[in-house]
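Student: Attaching a predicted model along with its sequence, questions to come.
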Amino acid sequence: MNETYSAFAGFAQTWGLLYFMLLFAVVLAYALWPKNRKKFDDAAQIPFRED
């Protein structure tokens, strides 16, 4: 049973790290994509608007 846990833990650590690195790269690319700049600039100004 201990071998099964160790194998599963090793698998989860390796592939989990790769999964989250890929997810981070996708989110970063979305945030820095030039097409989205206007949307984010507009959202950044929301607190300064008077209703």
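Tutor: Sure, I can see it.
Student: going forward, measure contacts between C-alpha atoms and count neighbours the same way
Tutor: Fine.
Student: residues in contact with the residue most central in space within the chain?
Tutor: Closest to where the C-alpha atoms of the chain average out (C-alpha atoms, centre = their mean) is Phe24, at 3.3 Å. Contacts for Phe24 (C-alpha atoms under 8 Å, 6 or more residues apart in numbering) come out as none.
Student: dropping in the other structure now:
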Amino acid sequence: MLRISRRNWLRKAHRYLGLIAGLQLLFWTVSGLYFSLVPIADVRGES
């Protein structure tokens, strides 16, 4: 019984850690696209 609960815990931990890593990768990609597409003067706040 202990082995099954440990396995379930590992599955849940792996799922949530993967979700967190995936969200970080998504934010990194979106922010990189933003900085690539927007003129650098706008990114820096220069007029």
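Tutor: Good, I have the coordinates. Every value quoted in this text rests on a predicted model; they were computed, and no experiment measured them.
Student: Give me the TM-score for this pair.
Tutor: TM-score for the superposed chains, counting by TM-score structural alignment, normalised by the length of structure 2: 0.59, backed by 42 aligned residues with a C-alpha RMSD of 2.1 Å.
Student: Now the residue nearest to the centre of structure 1: which helix or strand?
Tutor: For Phe24 of structure 1, the element it lies in under DSSP states H and E is helix 2-32.
Student: Downstream of that helix, the next helix or strand is which one?
Tutor: helix 37-44.
Student: mind checking how far the helix holding Phe24 of structure 1 is from the chain centre?
Tutor: Relative to its parent chain, helix 2-32 of structure 1 has a centroid offset of 11 Å by C-alpha atoms, centre = their mean, to the nearest Å.
Student: for stretch 39-47 of structure 2, same thing?
Tutor: Going by C-alpha atoms, centre = their mean, where stretch 39-47 of structure 2 is centred and where its chain is centred differ by 26 Å.
Student: Alignment lookup: the residue nearest to the centre of structure 1 to structure 2.
Tutor: When structure 2 is aligned by TM-score structural alignment, the residue opposite Phe24 of structure 1 is Trp28.
Student: ok, that match to Ala21 of structure 2 distance?
Tutor: Remark: distance between Trp28 of structure 2 and Ala21 of structure 2 (C-alpha to C-alpha, to the nearest Å) = 11 Å.
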